[in-house]
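[1] Quick one, fold the following:
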Amino acid sequence: MPSQAPTSAADPETSRRPGERLLVRLLHLYFRFARGMTFGVRAAVLNERGEVFLIRHTYVSGWHLPGGGVEVAESALQALDRELSEEAGLALTGVPALHGLFFNRHASRRDHVALYVVREFRIESVKQPDREIAEAGFFPLDALPDGTTAATRKRLDEIMTGAPPPAEW
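    From the prediction side, this is the model:
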């Protein structure tokens, strides 16, 4: 299991490292011209031990559900499978359930995210740190690492309690 990120009194989604806000804005500026709207996927990968797979990026604070952008000519499920392979070393072995489609105004005024619940998967490789992912691993749902984002906690709570998802991430 990866080591836990340092505890922060502030919400990791609003307290950013120097340069982080600029990098996120530059990426979204690029996508503004490359895409009319940004559309991404995330996965709540849950194993039989009651654990969820989380990642910590090198370029944005906090622990998140794995995922990323849907590319041109790619379906949401193809993007999900690709992102799980790249960010987590996991492969889908069944059809994931769509938990919800969210407007993510924290990322930009044009960003939408489809969140899938993945229970059928196989581990292809143990994710090693790289330029994008600093840490990754499974964590017990009742002991998420310090720095897990508020949105990640909310989505997991909705999934586990059966609460309906809101319109916004």
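[2] switch to C-alpha atoms for all contacts and neighbour counts from now on
    Fine.
[3] What sits closest to residue 151 if chain neighbours are left out?
    residue 169 (6.4 Å; CA to CA, 6 or more residues apart in numbering).
[4] which residues in this structure form strands?
    For the chain, the strands defined by DSSP state E cover 38-45, 51-57, 63-64, 67-69, 90-92, 97-103, 111-118, 121-123, 133-140.
[5] Name the stretch among those strands that sits most buried.
    Between these, strand 63-64 has the highest mean count of neighbours, a mean of 24, where neighbours are mean count of other CA atoms under 10 Å.
[6] Please give the structure of this sequence too, so both can be compared:
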Amino acid sequence: MTESAKHSVSVAGVIVNDEGQVLLIRRRDNGHWEPPGGVLEIDETIADGLQREVFEESGLSVEPIRLTGIYKNMKLGVLALVFLCRIVSGKLALNPEVSDFRWARRSEIENLMTATFARRVTDALDGDRTASVRSHNGRNFV
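    This next block holds a predicted model:
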């Protein structure tokens, strides 16, 4: 018998402003642009973890509107849940994890982000449809 599989679960919020632009954070550790998010704690609900992570990385309180995608990094065993969110309150604030913010147009997404993160954002922007379910190897979808 093999040991039970273990996965890390992350959450991310795709936040769109009134001009249709998406909030991206620039991570301090690798310089990459991504939607705000992070790893769920064992003892928190998905919604609570999403709200905590978005607040920690942006200073914004959000409300999830809908689940837009489920993504598995096959190499790292990370399952990511991505939600379209609306801003409830707050003000953008830099922090130890984030070096910059940017409101990006859809046409800029693929040039700013890795393919796997760009797909998460574009999936969220693609209207009211069933959540996407995709797997990738950390760089490309499989």
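[7] hmm, back to that, from residue 103 of the first structure, how far out is the residue nearest to residue 151 of the first structure?
    Going from residue 169 of the first structure to residue 103 of the first structure by CA to CA, to the nearest Å gives 6 Å.
[8] what's the overlap in contacts for the two?
    Common neighbours of residue 169 of the first structure and residue 103 (criterion: CA atoms under 8 Å, 6 or more residues apart in numbering): residue 113.
[9] follow-up on the earlier one: list the residues that contact the residue nearest to residue 151 of the first structure.
    Residues in contact with residue 169 of the first structure (CA under 8 Å, 6+ apart) are 102, 103, 104, 105, 113, 151.
[10] Looking at those residues, which is nearest residue 61 of the first structure?
    Residue 61 of the first structure has its nearest neighbour among the contacts of residue 169 of the first structure in residue 151, at 12.8 Å by CA to CA.
[11] Report how many residues lie close to the residue mapped onto the closest one from the second structure.
    The alignment partner of residue 151 of the first structure in the second structure, by TM-score structural alignment, is residue 116. Using other CA atoms under 10 Å as the criterion, residue 116 of the second structure is surrounded by 19 other residues.
[12] For the most centrally placed residue in the first structure, which non-adjacent residue is spatially closest?
    Nearest to the geometric centre of the first structure sits residue 65, at 2.9 Å (CA atoms, centre = their mean). Leaving aside its chain neighbours, residue 65 of the first structure sits nearest to residue 54 (5.0 Å; criterion: CA to CA, 6+ apart).
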